[in-house]
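Student: Have a look at this prediction, sequence included:
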Amino acid sequence: MTDFVAACRRAIGAQHVLTEEADTAPYLLDRRGRFTGAACAVVRPASTEEVAAIVRLCNEFDVPIVPQGGNTGLVLGGIPDRSGKAVVLSLQRMECIRAIDTVNNTMTVEAGCILQRVQQTAADARRLFPLSLAAEGSCTIGGNLSSNAGGTAVLRYGNSRELCLGLEVVTPQGEIWNGLRGLRKDNTGYDLRDLYIGAEGTLGIITAAVLKLFPQPKAQRTALAALHSPADALRLLTLVQRQCDATLTGFELMSGFCLELVVRHFPQTPLPFNTPYPYYALLELSDHESEMHAAELLDAAIDQAHEQGIVHDAVTAHSLAQSQQLWALRERIPLAQAAEGRNVKHDISLPISRIADFIDATGSELQQSYPGLRPVIFGHLGDGNLHYNIAQPASESDTWLLPHQDAITRIVHDSVHRFDGSISAEHGLGSMKRDEILRYKSPVEMKLMRTIKQALDPRNLMNPGKVV
């Protein structure tokens, strides 16, 4: 291993090959502080050619590679195991924005670019890059693509996969595939791009991407609606989609308990209603006509929902500051839940039409097995993605969850499967769900995935122990 580290230092410079514990520690601890891995080194190449050189050295010395972006993942996808055999390959130094084409509406960026910087660069060019999620100030484009990140605007613009036209990838053999084509139509064989997006670094290392840009909307309008049930939320979603069509950018569902936690732990973020309700929906329109048009569309939809008994109260933001206050209620849910104590997280997706029935059925089953459990239900209802998290009973300390978390997860995941859903919507599988997925994917599907992995990475050097 000493020879391998020395060769890496010659390839990319000694200062970019980290081996001291104090230097490597931030790269080995997962975001939630649950697991610390070990590595022979952390390498920080600055170019695609340097990434390829490191991968070739890993082949020569038989060293596994764990690619890492901003280390914001939630399923241990970018953390090595504890053997210390792997090298962590951090792409944080690859942060160049290579090109912006405002006629083709594309931006070519390197994998280490922080998402927020990409958003701002697009805005500076009077364009929109719509991917938006809680970790946007620290997550990287490479990580977003490797996990096919979703976020709050999937309803209108799609996941990361839909926002990417082309990739540059270093293969497990250290070759460079330049697929940085800004084409919306390219029907010339297998779509290699889609193999790498969502593969969590198990098939190759994404080093750059061509991203789609969009015209900036002329107006955005946000509203918070109070509801009695998830079924009412689905009725509201259908109504607003019918009334507002493609202007509906976001539709977030939040249980009353979620916002109770936010108000408890962030008292500077008050609920805008005098009476608490069981559920809330946060809606956002992005309009390309005018502020007045957006307001008329949203107000008309909310009024109709009132008349039909779907919405029982609602507030609409009339300024950017008010919109940010409403979004703060949604964005602070994970922080408030963490402040409340330990929790069991589930990132799931379901057919939108079945979400209300899933919530009712799963909640009943959990209460039968563990009376007093407190589901923390929120997520992107418009695209079927729920964060169905579980807090301990109010009478128990947060240590109560630890011996029960596997059984709780089994109840939730089995219910997801019965309702034709997925146990990972936007976080990926990593190592946390690698074995769990075997319960729900068919043997044929797993065989196909393993065949692809074996064909592209026969030595199993790319992020071993993740996904398959």
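Tutor: Structure's in. What do you need?

Student: can we go C-alpha only for contacts and neighbour counts from here?
Tutor: Fine.

Student: buried ones in stretch 372-384?
Tutor: 373-384 (16 or more other CA atoms under 10 Å).

Student: tell me how far the ends of stretch 185-204 are from each other?
Tutor: 24 Å (CA to CA, to the nearest Å).

Student: So in this structure, which helix runs the longest?
Tutor: helix 291-307 (DSSP state H).

Student: on that earlier part again, as CSV, the buried residues of stretch 372-384 with distance to Lys453 and secondary structure would be great.
Tutor: As requested, those are exported to CSV (distance: CA to CA, whole Å; DSSP: H, G, I helix; E, B strand; the rest coil):
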residue, distance to Lys453, secondary structure
Leu373, 40, coil
Arg374, 40, strand
Pro375, 37, strand
Val376, 36, strand
Ile377, 35, strand
Phe378, 34, strand
Gly379, 32, strand
His380, 31, strand
Leu381, 33, helix
Gly382, 33, helix
Asp383, 29, helix
Gly384, 29, coil
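
Student: Of those residues, which is the nearest to Glu396?
Tutor: The shortest gap between Glu396 and any of the buried residues of stretch 372-384 belongs to Leu373, at 9.6 Å (CA to CA).

Student: surely the closest one meets Ser397?
Tutor: No: assessed by CA atoms under 8 Å, Leu373 is found out of contact with Ser397, at 11.9 Å.

Student: alright, now check it against this:
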Amino acid sequence: MSDILSRLRAIPGLAVVTDTGAMAPHLVDWRKRHYGAALALVFPTDTTSVAAVMQACYETETRVFPQGGNTSVCGGSVPDESGRGIILNLGRMNVIRKLDAEDDSIIVEAGCILQNVQEAAASIERLFPMSLGAEGSCQIGGNIATNAGGTGVLRYGNMRDLVLGLEVVLADGTIWDGLRTLRKNNSGYDLRNLFIGSEGTLGVVTAAALRLFPRPPHFLTAMLAVQGTDAMLALARQLRAAFPGEVSALEIMSHSQMTIVLRHVPGAKLALPDNADWYLLIEISGTTAPEILEERLTTALGHAFGTGTILDAVLASNERQRAELWALRHHVTEGNVKEGMGLTHDIAVPLAQIGPFIAAAQAWLARELPQARPVVVGHLGDGNLHYIAMLSHDDWEKVADKPGLTAHLNHALYDIADDMGGTFSAEHGIGSIHIADMNRYKTTHELNLMRGLKAFLDPKGLLNPGRVLP
């Protein structure tokens, strides 16, 4: 223990924190469901110091837990409980190295806050389309490590689609410089993709070259109050057909979810009927003038209005109103934390199976755990639903100690998704809480391939141990 601490303190420019109180915020996830312990918390300021940290830990066989903004919901961003490792926090590596309008690219360090990257892109009339509820605190390195999704996947793809190149420090301190901004590179294996979504188990991302897009001059943002699941799904199909290539977001919130947000989020308000089954948030963007977009939207939705499928709709007429609509969507987690114990399931199914999944999951919940309310929020365009069994704090206390309750619920919902060709983890990752699910839903061959990669890149098993792989 003293050897690794003395070696870390000798690294130029590296802040080494061992005070328990100072480390405390980094030892628990933001939902306060996962806790850990560490020998030290270190803050490098450049890639060279990250490499020095990794080399020291490799030679002393010290565990390393990479950490960004600590916004993980899967227990992947806090250390284990052994207290035998260090937290490598990249928050001080927050330099935007290059911003290039001609190349439509930006090169940033891993500790850059997502919102700061968005704003840097906007400063040259470009768009970095990754958008999350935690964008004011999550960091690019963490977004890459978890292959974050967010609200723009329908049009722009997830994080894997936005990364052009990476700089990564490997377990032994070797630096791989792959910070190219090429759109086409067919020269061998795609090493970049090994590290995206690996949750810090194969290497530490220290910088990234990211894709930018021309910033659309016009946005049309609307929210619809819709009756019926089938009708809501049909509307989404109609909108994708009516605005090919122009729909950037199709987000849904169940009535139960909207009620929670309005009850618990300060300033949240909704100028729509409060009795709709679903609330569908639409964003369309492009070069078409807003008044023409609005006319096309009215035409596309005309039949649904006539049949009563759409109870009402509200269109944002300025940026403030647009922000207010998006705030309803982005603050769902804040509201859910205050509401009770939300047992969240980050599933994805093929688009055609969204309706059947919702029906099957609701039937199971009503039969097996009637104390829980189904709360649904999701990215309709990519099949990713956050299906939440919400219990009041009182009800949770009554059932929390019931043997195997949570695992029984999880497996039931994941089995439904799996039978429909879906997955138990769409965008949140595996972390520590889904290790057993990897054994249940991944084949032995798949797991052995992953273990082979892990053994090659991290032969001593020091990088974020206990995450991703059983």
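Tutor: The structure has been received and is ready for your questions. Here the structure is a predicted model, which is why all the values come from computation and not from measurement.

Student: hmm, back to that, how distant is the longest helix of structure 1 from the center of its chain?
Tutor: Distance, stretch centre to chain centre, for helix 291-307 of structure 1: 30 Å (CA atoms, centre = their mean, to the nearest Å).

Student: And for stretch 154-168 of structure 1?
Tutor: 13 Å.

Student: ditto for stretch 233-247 of structure 2
Tutor: Distance, centroid of stretch 233-247 of structure 2 to centroid of chain: 24 Å (CA atoms, centre = their mean).

Student: Over to stretch 56-71 of structure 2?
Tutor: Using CA atoms, centre = their mean, the offset of stretch 56-71 of structure 2 from its chain centre is 22 Å.

Student: what about Ile388 of structure 2, how many neighbours?
Tutor: Neighbours of Ile388 of structure 2 under the rule other CA atoms under 10 Å: 20.

Student: And Gly340 of structure 2, by the same measure?
Tutor: Around Gly340 of structure 2 there are 16 residues (other CA under 10 Å).

Student: Leaving out chain neighbours, which residue sits closest to it?
Tutor: In space, and not counting its chain neighbours, Gly340 of structure 2 is closest to Ser392: 4.6 Å by CA to CA, 6 or more residues apart in numbering.

Student: The one you found and Met341 touch, don't they?
Tutor: Yes: applying CA under 8 Å, one finds Ser392 of structure 2 in contact with Met341, separated by 6.2 Å.

Student: Looking only at neighbour counts, state which of those two leads.
Tutor: The residue with more neighbours, out of Ser392 of structure 2 and Met341, is Met341; 20 against 15, by other CA under 10 Å.

Student: Now do the contacts for the closest residue in space to the more buried one that isn't next to it in sequence.
Tutor: Spatial nearest neighbour of Met341 of structure 2, chain neighbours left out: Leu391 (5.3 Å); criterion: CA to CA, 6+ apart. By CA atoms under 8 Å, 6 or more residues apart in numbering, Leu391 of structure 2 lies in contact with 340-342, 371-373.

Student: Go again with 6 Å.
Tutor: Each residue near Leu391 of structure 2 by CA atoms under 6 Å, 6 or more residues apart in numbering is listed here: 340-341, 372.

Student: Of the residues you listed, which are still contacts in structure 1?
Tutor: Here is what carries over to structure 1 from these, by both residues aligned by TM-score structural alignment, their matches' CA atoms under 6 Å: Ala372.

Student: okay, the contacts of Leu391 of structure 2 in TSV with distance to Leu90 of structure 2 next?
Tutor: What follows is those, written out as TSV (distance: CA to CA, whole Å):
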residue	distance to Leu90 of structure 2
Gly340	32
Met341	31
Ala372	39
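
Student: Looking at the contacts of Leu391 of structure 2, spot the one nearest Arg320 of structure 2.
Tutor: Gly340 (30.1 Å).

Student: superposed on structure 2, where does the longest helix of structure 1 end up, distance-wise?
Tutor: Helix 291-307 of structure 1, aligned to structure 2 and superposed, deviates on average by 2.7 Å (mean CA distance after the TM-score superposition for structure 1).

Student: Could you measure from the spatially most central residue of structure 1 over to Gly179 of structure 1?
Tutor: In structure 1, the residue lying closest to the centroid (CA atoms, centre = their mean) is Ala149, at 3.7 Å. Ala149 of structure 1 is 20 Å from Gly179 of structure 1, where distance means CA to CA.

Student: Over to Arg410 of structure 1?
Tutor: Taking CA to CA, one finds Arg410 of structure 1 at 40 Å from Gly179 of structure 1.

Student: what do you get for Arg126 of structure 1?
Tutor: Arg126 of structure 1 is 26 Å from Gly179 of structure 1, by CA to CA.

Student: for Ala226 of structure 1, same thing?
Tutor: Distance from Ala226 of structure 1 to Gly179 of structure 1, counting by CA to CA: 47 Å.
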